[in-house]
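Colleague: The sequence and its predicted three-dimensional model are supplied below.
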Amino acid sequence: MTRTYLPGIIAMAAIVVASNILVQFLYGQWLTWGAFTYPLAFLVTDIMNRVYGQTAARRVVLVGFVVGLICSLIGTQIMGEFGPLVTIRIAIGSGTAFLVAQLLDVAIFSALRDGKWWRAPLASTLIGSTVDTVLFFSIAFSGALSFISPLTDVSWAAEALPLLGNGPVAPLWVSLAVADWAVKLSLALIALIPFRLITARLLPAG
């Protein structure tokens, strides 16, 4: 790691830590505050990729993964009202989703980096965010994957409710996933503004 990468490393670590803390606090019926900070990880990855290349981006991703693992391990040791703040399934889902989605983001961005400036960050973030959402919520809460940790009680997440309160009946975790995904997609569009401003400042002119 070089000092050049340090701002990206610090930013990624801060986002992961903040998201792990804020996910404990609800925002409305379907979201937590962590849903608004976590997608910024894709912004950091894309900026590092654009400015320093995919090797630098992967290094920052690995730092975020390690920090996330540490946060999850700490969370499994803290008892809340209904048990550990972080269950084994949530820890596995979080780590798997982060690593797979972020590395996919790096690969897609690198493949599209020579196109229009917005194409690589938008496509990589949209696809990465979608994969992240599917992996995390299915691993953490789907009844079909209960074998991952049979003793983890996720029956609350399987409660059948109208999707986002108004749609067809689906397990609660599906509504949580859809709401989370919608935030990620919205922030992917908004993040194009800071991406453009920051990369323009860091990249040499010409």
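Modeller: Yes, it's here. Numbers count the residues shown, from 1 in each chain.

Colleague: use CA for all of it now, contacts and neighbours both
Modeller: OK.

Colleague: Now for Gln29, how many residues are close by?
Modeller: 11 (other CA atoms under 10 Å).

Colleague: Could you do Ile15 as well?
Modeller: Once other CA under 10 Å is used to define contacts, Ile15 is seen to have 22 neighbours.

Colleague: got it, and Pro39?
Modeller: So Pro39, with other CA under 10 Å, has 26 neighbours.

Colleague: Would you mind measuring from it to Gly68?
Modeller: As judged by CA to CA, to the nearest Å, Pro39 and Gly68 stand 14 Å apart.

Colleague: what does Ser186 give?
Modeller: Taking CA to CA, one finds Ser186 at 24 Å from Gly68.

Colleague: and the two? which has more neighbours close in?
Modeller: Remark: of Ser186 and Gly68, Gly68 carries more neighbours, 23 against 12, as counted by other CA under 10 Å.

Colleague: also this one, for the comparison:
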Amino acid sequence: MTRTHLPGILAMAAIVVASNILVQFLYGDWLTYGAFTYPLAFLVTDVMNRVYGASAARRVVLVGFVVGIACSLIGTQIMGEFGPLVTVRIAVGSGLAFLVAQLLDVGIFAALRGGSWWRAPLVSTLIGSTVDTAIFFSIAFSGALSFIHPATDVSWASEVIPLLGAGPMAPLWVSLAVADWGVKLTLALIALIPFRLITARLRAA
């Protein structure tokens, strides 16, 4: 790791910390404010991958993973109205989802980096975001995975309601996952603009 990687490291750490804080605050019925900051981690990973290569991107991902684990450990010690701010299942889900999805993003980006400038960041982020959402919400809230930590009560997340308030009947956690996934996909498209601008500037420096 060199000093040129430091901005990427700091950006990833800041995004992870901010997302862990903002996830405590609701935005509407299905989202938290953290849903709007966390996807920026994929932007940081892709910029690092394009400018410095896959090895540097993986190192930045590992830094983000360690910071995320630290945030989760702190959150498990802070008591809220209904118990710890971060349950064991949320800690496991967020850590595993981040690591798997980000490393998958790095690998897919590296495989597609020779094509059009937008293809690698778009495809890698779309797939990584989908995997991230599936892993996190399943581990954190699915009743089928309660064996991960039986003491964590996720019965509220299994309440069957119309999907996003208007669709077919599904557990509440599925609506939360779909809303989160939708934000990730939208930001994946929007992030192509800063990705193009940032990488062009760094590669010209």
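Modeller: Looks like it came in fine. What you see is a predicted model, and the numbers here were worked out from it, not measured in a lab.

Colleague: need the longest helix for structure 1.
Modeller: Counting residues, the longest helix in structure 1 under DSSP state H turns out to be helix 88-112.

Colleague: Now that one: buried residues?
Modeller: Within helix 88-112 of structure 1, the residues scored as buried using 16 or more other CA atoms under 10 Å are 88-99, 101-110, 112.

Colleague: Stretch 145-156 of structure 2 now?
Modeller: Neighbour count says stretch 145-156 of structure 2 has Ser146, Thr152, Val154 buried, by 16+ other CA under 10 Å.

Colleague: can you redo those residues as a markdown table with distance to Leu197 of structure 2?
Modeller: Listed next are the buried residues of stretch 145-156 of structure 2 as a markdown table, based on distance: CA to CA, whole Å:
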| residue | distance to Leu197 of structure 2 |
| --- | --- |
| Ser146 | 44 |
| Thr152 | 44 |
| Val154 | 43 |
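
Colleague: Is it correct that Ala177 of structure 1 is in contact with Leu135?
Modeller: No: contact criterion CA atoms under 8 Å: Ala177 of structure 1 and Leu135 do not qualify, at 10.0 Å.

Colleague: So which residues of structure 1 form strands?
Modeller: Using DSSP state E, the strands of structure 1 run over 26-27, 31-32, 79-80, 83-84, 160-162, 169-171.

Colleague: average distance between the last one and structure 2?
Modeller: On superposition with structure 2, the mean distance recorded for strand 169-171 of structure 1 (mean CA distance after the TM-score superposition for structure 1) is 0.5 Å.

Colleague: try the fourth one
Modeller: If you overlay the two and look at strand 83-84 of structure 1, the average distance to its match in structure 2 is 0.2 Å (mean CA distance after the TM-score superposition for structure 1).

Colleague: same thing with the fifth one?
Modeller: With mean CA distance after the TM-score superposition for structure 1, strand 160-162 of structure 1 departs from structure 2 by a mean of 0.5 Å once superposed.

Colleague: go on, the first one?
Modeller: Comparison of strand 26-27 of structure 1 with structure 2 after fitting gives an average deviation of 0.3 Å (mean CA distance after the TM-score superposition for structure 1).

Colleague: Quick one: residues in contact with that strand.
Modeller: Thr32, Trp33 (CA atoms under 8 Å, 6 or more residues apart in numbering).

Colleague: Could you give the separation of that strand from the chain centroid?
Modeller: Averaged C-alpha coordinates place strand 26-27 of structure 1 at 17 Å from its chain's average position (CA atoms, centre = their mean, to the nearest Å).

Colleague: can you check the fourth one too?
Modeller: Relative to the centre of its chain, strand 83-84 of structure 1 is centred 22 Å away, using CA atoms, centre = their mean.

Colleague: Let's see which of the buried residues of stretch 145-156 of structure 2 end up in helices.
Modeller: Per DSSP H, helices hold no members of the buried residues of stretch 145-156 of structure 2.

Colleague: Looking at the strands of structure 1, spot the one closest to Ile198 of structure 1.
Modeller: strand 31-32 (27.6 Å; CA to CA).

Colleague: After superposing, tell me the mean distance of that closest one to structure 2.
Modeller: Relative to structure 2, strand 31-32 of structure 1 is 0.2 Å off (mean CA distance after the TM-score superposition for structure 1).

Colleague: Give me the contact list for that strand.
Modeller: Leu22, Val23, Gln24, Phe25, Leu26, Leu176, Ala179, Asp180.

Colleague: How many residues are close by Asn20 of structure 2?
Modeller: 21.

Colleague: Against Val178 of structure 2, how distant is the nearest residue to Gly93 of structure 2 once chain neighbours are set aside?
Modeller: In space, and not counting its chain neighbours, Gly93 of structure 2 is closest to Phe136: 4.5 Å by CA to CA, 6 or more residues apart in numbering. Applying CA to CA, the value for Phe136 of structure 2 to Val178 of structure 2 is 12 Å.

Colleague: My understanding was that Phe42 of structure 2 contacts Leu126; is that so?
Modeller: No: under the criterion of CA under 8 Å, Phe42 of structure 2 is not in contact with Leu126, lying 9.5 Å apart.

Colleague: okay, the two: which has more neighbours?
Modeller: For Phe42 of structure 2 and Leu126, the more surrounded residue by other CA under 10 Å is Phe42, and the numbers stand at 28 against 21.

Colleague: How much space separates that one from Leu197 of structure 2?
Modeller: The value you get for Phe42 of structure 2 to Leu197 of structure 2, if CA to CA is used, is 16 Å.
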